[in-house]
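Asks: Quick one: sequence plus predicted model below, questions after.
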Amino acid sequence: MRVGKIVAAVFGAGMLIAATPVAANAANAAGTATGGFSYRYIDAAGSAQQGLLMDPPSQECVTLPQVADPDTSAPADSPLNFTDAAAIVFTGPGCRGDSFRLQPFTGHGSERLKLRSVLFV
């Protein structure tokens, strides 16, 4: 009798653990990447500023508003991906140009990684 209860408890715990990634993927399928994505940019006065996207849309290109125009601004840099989705950063607006993939939760880049747009997948 005890063995049956132990097996049932282990099975139930395993099902809960197995369901957790599915819940996270369901959030991405629903259209948002949960968490924050930050980056550094230089404002019009020449001061370094921190940009932040909270719970950004997934499967949709996001052009960073502070650095959208290559003719009037330098690209952003130093991205940190604390969302539950991978972030693909692009050197150009509209998710064009060279790209680099940042892993979910811990992905980051240095000041050498330049970006103007990002796609969460």
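Replies: In hand now; what should we look at? Residues are numbered from 1 along each chain as shown.
Asks: alpha carbons only for contacts and neighbour counts from here, please
Replies: Fine.
Asks: any chance you could map the strands in the protein?
Replies: For the chain, strands defined by DSSP state E occupy the ranges 35-42, 48-54, 62-63, 77-83, 87-92, 96-102, 107-108, 117-120.
Asks: neighbouring contacts of the first one?
Replies: Contacts of strand 35-42 with the rest of the structure, by C-alpha atoms under 8 Å, 6 or more residues apart in numbering, involve 48-56, 66-67, 73-84.
Asks: Report the buried members of these.
Replies: Under a neighbour-count criterion of 16 or more other C-alpha atoms under 10 Å, the subset of these counted as buried comprises 55-56, 66-67, 74-84.
Asks: Check the residues you listed and tell me the two furthest apart.
Replies: The most widely separated members of the buried ones among the contacts of strand 35-42 are Ala74 and Asp84, with 27.9 Å between them, by C-alpha to C-alpha.
Asks: one more structure, for comparison:
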Amino acid sequence: MRLRNAAIAAASAVTLVLAVPGSATASFGEFRYTYRDAGDQRSGRLVGPPSGVCVNLPEASDEEPAYAPGNRTVSTATAFLDFDCAGERSHVLRPGAGAPERLAVRSVIFS
């Protein structure tokens, strides 16, 4: 009887461990950028963005990209002019680095 209870407990523990999803990795810190909203200049930021996943900047549009990115995360950020991290890479920003104000960006991926 004890052996059966131990086997059931062990099987339940294994099932529980396998059912819990793995933790997602995030890049600690903020990725900052500037964008225009109704002609006004505003600041945007991504807080703790995911690593290895392309992130489209929510305020960027086809007509008006975001610009002047600043990488205040612990990861390297690769900024792209196109959405979905498509096209040629725009600029690589090391942790703590900023880019010129004229640098346009619509998406970014962190490594």
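Replies: All right, it came through fine. Everything numeric in this text was worked out from a predicted model, so none of it was measured.
Asks: Rebuild the strands of the first structure as CSV, extending it with distance to Lys5 of the first structure.
Replies: Shown next, in CSV, are these (distance: least, C-alpha to C-alpha, whole Å):
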stretch, distance to Lys5 of the first structure
strand 35-42, 38
strand 48-54, 43
strand 62-63, 50
strand 77-83, 38
strand 87-92, 43
strand 96-102, 43
strand 107-108, 41
strand 117-120, 42
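Asks: What is the neighbour count of Gln101 of the first structure?
Replies: Not Gln; residue 101 of the first structure is Arg. Here the number of neighbours of Arg101 of the first structure (other C-alpha atoms under 10 Å) works out to 17.
Asks: For stretch 18-29 of the second structure, buried residues please.
Replies: Using 16+ other C-alpha under 10 Å as the test for burial, stretch 18-29 of the second structure gives Ala26, Ser27, Gly29.
Asks: distance between it and the chain's centre?
Replies: The chain centroid and the centroid of stretch 18-29 of the second structure are separated by 13 Å, computed with C-alpha atoms, centre = their mean, to the nearest Å.
Asks: Mind listing residues that contact stretch 46-63 of the second structure?
Replies: When contacts are taken as C-alpha under 8 Å, 6+ apart, the neighbours of stretch 46-63 of the second structure outside the stretch itself are 24-32, 35, 44, 65-66, 73, 83-85, 105-111.
Asks: correction: stretch 103-119 of the first structure
Replies: Residues external to stretch 103-119 of the first structure that are found in contact with it (C-alpha under 8 Å, 6+ apart): 58-64, 67-68, 75-95, 102.
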